[in-house]
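Chemist: pasting a predicted model and its sequence here:
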Amino acid sequence: MKKQWFLALAADVVVVIVFAAIGRRSHGEATALAGLATTAWPFLTGLAIGWAATFALYRDKFDAYLVVPTGILVWLSTLVVGMLARVISGQGTAFSFILVAGTFLALFLVGWRAVFRLIESRTGPAR
């Protein structure tokens, strides 16, 4: 892996944690660290699986900053595995929540990569 992949991973982790924190706050739930961890772990698990799958599939040409395939695979894995883990653990998965989660995670997991690529195309490689 090249090009400071750990910064991209850190950005993705921050996105998932912010998503969980915003969700807890919007529902008036306690902001305790344990509550945040309970909300975030299914999506962090999906994120980890998405990263591992993307790296395994594209090992020779893996780039953590690509919208396609990395951003899309990481987003889909975070959403699908996250929702399945929520079901298994007895957490809610209302249809409206799936839509909100899918939209937020797409906007930010794929979005930051698209913005990065746009800036990079105008200024040259920054990594």
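Modeler: Great, that's in hand.
Chemist: going by C-alpha atoms from here, please, whenever you check contacts or count neighbours.
Modeler: Noted.
Chemist: how far off centre is the longest helix along the chain?
Modeler: The longest helix of the chain (DSSP state H) is helix 33-57. Its chain's C-alpha centre and that of helix 33-57 lie 8 Å apart, by C-alpha atoms, centre = their mean, to the nearest Å.
Chemist: show me what counts as buried in that helix.
Modeler: 36, 39-51, 53-55 (16 or more other C-alpha atoms under 10 Å).
Chemist: putting a second one here so we can go through both:
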Amino acid sequence: MTQTTPTPVRRPAATSTIVLAAVADVVLVLVFVLIGRSSHSEGFSLGGTLVTFWPFAVGLLVGWLATRAWRYPVRVVLPGIPIWLFTVVVGMFLRVLSGQGVEVSFVIVALIVLGVFLLGWRLIASAISKRGAGRTGVTR
């Protein structure tokens, strides 16, 4: 009889991990909005920031729901990449529907910056997690 190595079971993320991941995503989308408003000399106003922020926040929510990101919120490929793309695509679509400007250059900048933000922290978290797992001998 051959002996097989059991496949490690991946447990869904802890509630604290889910909350931290969601907060990180929301904060980074907000930072994107604030940087954009600042670079266009729009300055900070709560109303203006909310007008710019809400389409991307809805896109982020759609991405979380579509991928059921709460199961494994720190993974890069799934749910990270779809969350990033939903945030940009739905955000731009809602900007168009609400009469906000959408230029090709803005779409490109949003893809790049939100990609770096939303995937970047996941890559860092994954690297830290793998590094810690290697030290303790635990597989994740």
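Modeler: Arrived safely, thanks for sending. Computed from a predicted structure; not experimentally measured.
Chemist: just to revisit the earlier point, contacts for the longest helix of structure 1, please.
Modeler: The contact list for helix 33-57 of structure 1 (C-alpha atoms under 8 Å, 6 or more residues apart in numbering) reads 12-13, 16-17, 20-21, 24, 62, 69-70, 73-83, 85-86.
Chemist: could you flag which of the residues you listed are buried?
Modeler: So, of the contacts of helix 33-57 of structure 1, 12-13, 16-17, 20-21, 24, 62, 69-70, 73-83, 85-86 end up buried under the neighbour-count rule (16+ other C-alpha under 10 Å).
Chemist: select the longest helix from structure 2.
Modeler: helix 104-136.
Chemist: neighbours around residue 112 of structure 2, how many?
Modeler: Neighbours of residue 112 of structure 2 under the rule other C-alpha atoms under 10 Å: 13.
Chemist: alignment lookup: residue 67 of structure 2 to structure 1.
Modeler: Superposed on structure 1 with TM-score structural alignment, residue 67 of structure 2 falls opposite residue 54.
Chemist: next, the contact list for the spatially most central residue of structure 2, please.
Modeler: Geometric centre of structure 2, nearest residue: residue 118, 3.6 Å, by C-alpha atoms, centre = their mean. Residues near residue 118 of structure 2 by C-alpha under 8 Å, 6+ apart: 25, 28, 80, 83-84.
Chemist: restricted to helices, list those residues.
Modeler: Counting by DSSP H, these contribute 25, 28, 83-84 to helices.
Chemist: one step back: the longest helix of structure 1 versus helix 95-105: what angle between them?
Modeler: Orientation of helix 33-57 of structure 1 against helix 95-105 (axes from the mean of the first three to the mean of the last three C-alpha atoms, to 10 degrees) gives an angle of 60 degrees.
Chemist: residue 4 of structure 1 versus the closest residue to residue 20 of structure 1 other than its chain neighbours, what's the distance?
Modeler: Counting by C-alpha to C-alpha, 6 or more residues apart in numbering, residue 40 is the residue found nearest to residue 20 of structure 1 once chain neighbours are left out, at 5.4 Å. As judged by C-alpha to C-alpha, to the nearest Å, residue 40 of structure 1 and residue 4 of structure 1 stand 24 Å apart.
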